[in-house]
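> Sequence first, then the predicted structure, then my questions.
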Amino acid sequence: MDNGAGVPGPSSKRTKESSRPMPAWSLALLSALALAIWLATGTVAHAPPPPAEPANAALEVARTRVRATLSRVTRVAREIRIHGALEPRRRVTLRAETTGVIEQLLKERGARVKADEPIALLAEEDRQARLAAAERDVEHQQAELAAARQMHARGLQAETQRLAAEAALAEARAERAMLAAELARIRITAPFAGVLTARPVERGSLVVRGDVIAELVDDSTLLAVAQAPQQLVANITIGQTVQVHLLDGRTVTGRVRYVGRVADEVTRSFRIEAEVPNPDGHLPGGLSADLVVTAGEVEAHALGPSQLTLDDAGRLGIKAVDGADRVVFHPVQMVQARADRIWVSGLPMELRLITEGQSLVAPGEAVAVVGDPVDVSTEAAGGQH
């Protein structure tokens, strides 16, 4: 049915709506989106790929750099070093053997005396007079005994009277000997040559039996004394030569004269004594000393003192690098020591010893080893003797 020419139909209406222009903001949005897509695809398509980093670059940066040297064992003399001190071979305290007053002091403290030389004298008092009386009594009893024997021989006296005269003479002689010994006790003498280290009495002091008069030390020979650990004492024998190193840098030679056979109850160590000649008296007693005894040969590595370290358990040792460049701690035992070189045992025949940077790394840590390994066994061998 015809709707009439002047009335528009539905299709005509849709055509007009579709031909209507888009809003300005829609066009701007579409343009921006298209530009972004083009830039993104263009950049991805034409940008060069980033340079590939080495797979282990991060690992190398993280590893601590250390320097290591190749160390091999050498044969060296095994030294047993024990800390000790010098002591006088003989020391005696001189005491009064009788009661009396100090009349003379013949030696001062620090004086050097000879054997049997007098040091002090007590007042004689009546000792000499009593000894003289005892001498006369002995003479009298001798005369009495001679007469008794004559009378007995003639039958004028009984046997008992002769025996009584003999007993009286023996008693008089005993009294004389006792008084002579008492007189000798007022003279205090040195039993051996040495130095007076103490003299606590003065002239006029009253002393009784047992009081200290002086102390005498024989310093012609000193004893280097130390306590050897039980794991080392079997290597020390009487007659062995000992090098005694003093703190002032001097070194003297001695010889072992005594090795204890019973351990100390507290330390479980054994007393060692070595005689050290001191004819000029230039070594005083009491000096600290290190006793060094050589006990055969052993295979050892040479180190610098700074290369020794302690692990968490307090063990002495060194740090080395294994085949995978990881740090390994090796406990060691001291074999020989010098001022600039130390020899230790307990290590493999050959190893890469960390010489620089050992304090910066821990056992098990992977490290970067720099420098060429140098064999240090040859240059160290020259300082072992």
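In hand now; what should we look at?
> only C-alpha atoms for contact and neighbour calcs from this point on.
Fine.
> Please enumerate the helices of the stretch 101-250 of the chain.
Counting by DSSP state H, counting those that start in this stretch, the stretch 101-250 of the chain has these helices, from start to end: 127-153, 159-184.
> I'd like these as a markdown table, with mean neighbour count and distance to residue 258 appended.
A markdown table is the format used below for the helices of the stretch 101-250 of the chain (neighbours: other C-alpha atoms under 10 Å; distance: least, C-alpha to C-alpha, whole Å):
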| stretch | mean neighbour count | distance to residue 258 |
| --- | --- | --- |
| helix 127-153 | 16 | 46 |
| helix 159-184 | 17 | 37 |
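> Make a markdown table from those and add distance to residue 287 to it.
Below are the helices of the stretch 101-250 of the chain laid out as a markdown table (distance: least, C-alpha to C-alpha, whole Å):
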| stretch | distance to residue 287 |
| --- | --- |
| helix 127-153 | 45 |
| helix 159-184 | 38 |
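> ok, residue 283 to residue 246 distance?
For residue 283, the distance to residue 246 equals 10 Å [C-alpha to C-alpha, to the nearest Å].
> nope, residue 216 is what I was after
Residue 216 is 24 Å from residue 246, by C-alpha to C-alpha.
> mind checking the SS state of residue 16?
What DSSP: H, G, I helix; E, B strand; the rest coil gives for residue 16 is helix.
> which non-adjacent residue is nearest residue 194?
Distances taken as C-alpha to C-alpha, 6 or more residues apart in numbering place residue 218 nearest to residue 194, at 4.3 Å, with adjacent residues excluded.
> Could you double-check that that neighbour sits in contact with residue 112?
No. If you go by C-alpha atoms under 8 Å, residue 218 and residue 112 don't touch, sitting 9.7 Å apart.
> Next one for the comparison:
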Amino acid sequence: MRIALVTSLVALAVGFVTTGCSKKAVGAPGEIFAVQVIAVEAKRQPVTESLSLIGSLAANEMVEIKAETEGIVQDILFGEGQRVEKGQLLIRLDETKIATALAEAESNFKLSQANFERAKQLFKGQLISQQDYDQVTASFDVNQATVDRRKRELKDTRICAPFAGIMGARIISPGQVIARDAVLSWLVDLDPIKVELNVPERFLSQVQVGQTLDLKVAAYPTNRFQGKVYFVAPSVDSNTRTTLVKAEIPNPNRELKPGMFANLDLTVNVRENSIVIPEAALSQLLDGNRAIVFAVDTNSTVQLRPVKLGLRLAGQVEIVGGLEAGEKVVVEGVQKIGPGAKVKLAPVEAAAPYLKPS
């Protein structure tokens, strides 16, 4: 690989020298001609390394609102799409039959309680048998359980929100007879919202709880939403060779909806002091991660410089070897210069198109 690099540099240098000689033959003997070029200073700045993934949005919490007891719908106290608070009354069922049944159960319980107290005294005085006492006790227990059950049924005629959220469509009407466990509506908590993604196992070493991610959805193409990973599954799916990862996204305006498809950039590393130059400064690529740039020294002389490349960014490239921060590299006018050439730097304003907006 070193031999290949030297060969490339020699070939490149010879080409420039040949071009330079042909130009000198036309000009005046001994004349030093400075070519105007545009150069940009290599700067230190944070570089973010991320994985591009896809995911699906899911509600923070989502539950079916069901009837815990059968009955007739008396009042519907929520609007479709309305925000409700935890414990807020949503639906009230007609409690007439249950209230009557509760009153009957309480009456039977009082009678069985009196019988139980009497039987207890008689049993202590050995005036009744164990069998008679057990029958009275069993009747007391049954009536007590019936009262408890009727009280729960009465309470279940009032259906309340289990958590704060947004109500879905209602699928009942006042006066409708509903059965136990019938679905009446849905309740969804959208803030925060969750995103679920399946990360290929080859990337698992780079994913951990606490990492940030950027998210985009088709419904809002110009918006970027940010969130944080809170769960990485402890196992890999043997069929897909992926691991489930979940993140939370703040969603105060409730723009994001469950079921949406999302494109994600998951931040796996941030290098705070990377050296970055415009991609236009790369004069020649030697292989996948090496290139040639033209560096300008303090004497305005061009040097051929091999550099090692890191991440490719939007119009920028990270340099991980061969160049120091503060050095200038030519981004325009490369075709007019060669190693050792004298250059004149264009005004700073000319380099503006090559600078990353701050």
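Here it is on my side, so go on. Here the structure is a predicted model, which is why all the values come from computation and not from measurement.
> TM-score of the superposition?
Overlay of the two chains. TM-score (TM-score structural alignment, normalised by the length of the second structure): 0.63; 286 aligned residues with a C-alpha RMSD of 4.5 Å.
> if we can go back for a sec, residue in the second structure matching the residue nearest to residue 194 of the first structure?
By TM-score structural alignment, residue 218 of the first structure lines up with residue 189 in the second structure.
> Kindly report the same for residue 176 of the first structure.
Under the alignment defined by TM-score structural alignment, residue 176 of the first structure corresponds to residue 147 in the second structure.
> Next up, the contacts around the spatially closest residue to that match that is not a sequence neighbour.
Leaving aside its sequence neighbours, residue 147 of the second structure sits nearest to residue 105 (C-alpha to C-alpha, 6+ apart; 5.3 Å). Applying C-alpha atoms under 8 Å, 6 or more residues apart in numbering to residue 105 of the second structure gives the contacts 143, 146-147, 150.
> and the gap between the residue mapped onto residue 105 of the second structure from the first structure and residue 177 of the first structure?
Aligning on TM-score structural alignment places residue 105 of the second structure opposite residue 134 in the first structure. Noted for residue 134 of the first structure: a distance of 9 Å to residue 177 of the first structure, by C-alpha to C-alpha.
> Could you grab the helix/strand/coil label for residue 252 of the second structure?
Using three-state DSSP, the structure places residue 252 of the second structure in coil.
> What sits closest to it if chain neighbours are left out?
That would be residue 191: by C-alpha to C-alpha, 6+ apart, it lies 5.9 Å from residue 252 of the second structure.
> about what we covered before: I'd like to know how far the match of residue 176 of the first structure sits from residue 295 of the second structure.
Applying C-alpha to C-alpha, the value for residue 147 of the second structure to residue 295 of the second structure is 91 Å.
> same question, residue 113 of the second structure
100 Å.
> now swap in residue 97 of the second structure and tell me
With C-alpha to C-alpha as the criterion, residue 97 of the second structure and residue 295 of the second structure are 91 Å apart.
> Between the two, point out the one with more neighbours.
Set residue 97 of the second structure next to residue 295 and count neighbours by other C-alpha atoms under 10 Å: residue 295 wins out with 24 against 10.
> quick one: that one and residue 330 touch, right?
Yes. Counting by C-alpha under 8 Å, residue 295 of the second structure touches residue 330, with 6.4 Å between them.
> thinking again about what came up before, next up, the contacts around the match of residue 176 of the first structure.
Applying C-alpha under 8 Å, 6+ apart, the residues contacting residue 147 of the second structure are 102, 105-106, 109.
> and the residues you listed as CSV, adding distance to residue 90 of the second structure?
Compiled in CSV, the contacts of residue 147 of the second structure are given as follows (distance: C-alpha to C-alpha, whole Å):
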residue, distance to residue 90 of the second structure
102, 23
105, 28
106, 28
109, 32
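> Tell me the one among those nearest to residue 234 of the second structure.
Nearest to residue 234 of the second structure out of those is residue 102 (C-alpha to C-alpha; 50.3 Å).
> Alignment lookup: residue 272 of the first structure to the second structure.
Using TM-score structural alignment, residue 272 of the first structure lines up with residue 245 in the second structure.
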